[in-house]
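Asks: Whatever this is, show me its structure:
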Amino acid sequence: MNVRSPLIAPRDRATAVLLVLVALTFVALLVTVPSISDIFSVRGAAACAAVLAFIKARFVAMDFMELRGTTAQRFADTWLLVVGLISLVLILR
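Replies: Just a heads-up that it's a prediction; the model follows:
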């Protein structure tokens, strides 16, 4: 029986997600560097860092905690969205 493999093997996906997480970490660090943060207000830089943190949290939850495709995925997505929005409201108020 010839079974086709998925487009991206799980190991390759984990490597790709890890590289995205590292890139997002560098972007978050760049936002907080004084010369770049002069472009944003303090609240704007904090909001950008928070958004990046919640994006990274979703990648970790879905790919490294293996919630992708499970019944817990919807709960995790909802929780991250609600907590992320509350955090943004508190940062930007």
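
Asks: from here on, contacts and neighbour counts on C-alpha atoms
Replies: Noted.

Asks: buried sites along the longest helix along the chain?
Replies: Ordering each helix of the chain by length in residues (DSSP state H) puts helix 10-32 first. Neighbour counts over helix 10-32 (16 or more other Cα atoms under 10 Å) mark A14, V17, L18, L21, L24, T25, A28, V31, T32 as buried.

Asks: Next, the second sequence, to be compared with the first:
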Amino acid sequence: MTIYIGNLSFQASEDDLRDVFTEYGEVVRISLPVDRETGRKRGFAFVEMADESKEDLAISELDGAEWLGRELRVNKAKPRENSRNSNFSRNPLP
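Replies: Okay, the predicted model is just below:
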């Protein structure tokens, strides 16, 4: 399972996120997406932890918490859609 962190401060770094989430358990992976064109952080992140029960605890305690001047939205990440253009078929019509 992966945790989604939304409404994240643009000043937050991977190290900052690791510091917060290691209080709940072992952090396996952190993804802090940046905009392809500007290189700026996009205001959200994903954190994967080794123990799912620790992830649940982190979600319940951090959702709605204020951190770096922002009220965090923390929940289980939803599976990613296939593509941005999911309305278009890859197979042309006959």
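
Asks: How close are the two chains, by TM-score?
Replies: The TM-score (TM-score structural alignment, normalised by the length of structure 1) is 0.27; 44 aligned residues with a Cα RMSD of 3.8 Å.

Asks: still on that earlier bit, any chance of a markdown table for the buried residues of helix 10-32 of structure 1, columns distance to W79 of structure 1?
Replies: Below are those laid out as a markdown table (distance: Cα to Cα, whole Å):
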| residue | distance to W79 of structure 1 |
| --- | --- |
| A14 | 23 |
| V17 | 21 |
| L18 | 22 |
| L21 | 20 |
| L24 | 21 |
| T25 | 22 |
| A28 | 22 |
| V31 | 25 |
| T32 | 26 |
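
Asks: related to what we said a few turns ago, packing partners for the next helix or strand after the longest helix of structure 1?
Replies: Note on helix 10-32 of structure 1: by DSSP states H and E, the next helix or strand toward the C-terminus is helix 34-37. Contact here means 3 or more Cα pairs under 8 Å, 6 or more residues apart in numbering; DSSP states H and E; on that basis helix 34-37 of structure 1 packs against helix 10-32.

Asks: Could you list the residues in contact with the helix it packs on?
Replies: Residues outside helix 10-32 of structure 1 that contact it (Cα atoms under 8 Å, 6 or more residues apart in numbering) are I36, S37, A45, A46, C48, A49, L52, K56, F59, D63, F64.

Asks: can you check stretch 78-90 of structure 1 too?
Replies: With Cα under 8 Å, 6+ apart as the criterion, stretch 78-90 of structure 1 contacts A47, A50, V51, F54, A57, R58.

Asks: Kindly recompute the last result at 7 Å.
Replies: A47, F54 (Cα atoms under 7 Å, 6 or more residues apart in numbering).

Asks: Report the buried residues of that stretch.
Replies: L80, G84, L88.

Asks: any chance of these in JSON lines, plus distance to Q73 of structure 1 and secondary structure?
Replies: Below are the buried residues of stretch 78-90 of structure 1 laid out as JSON lines (distance: Cα to Cα, whole Å; DSSP: H, G, I helix; E, B strand; the rest coil):
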{"residue": "L80", "distance to Q73 of structure 1": "11", "secondary structure": "helix"}
{"residue": "G84", "distance to Q73 of structure 1": "16", "secondary structure": "helix"}
{"residue": "L88", "distance to Q73 of structure 1": "22", "secondary structure": "helix"}
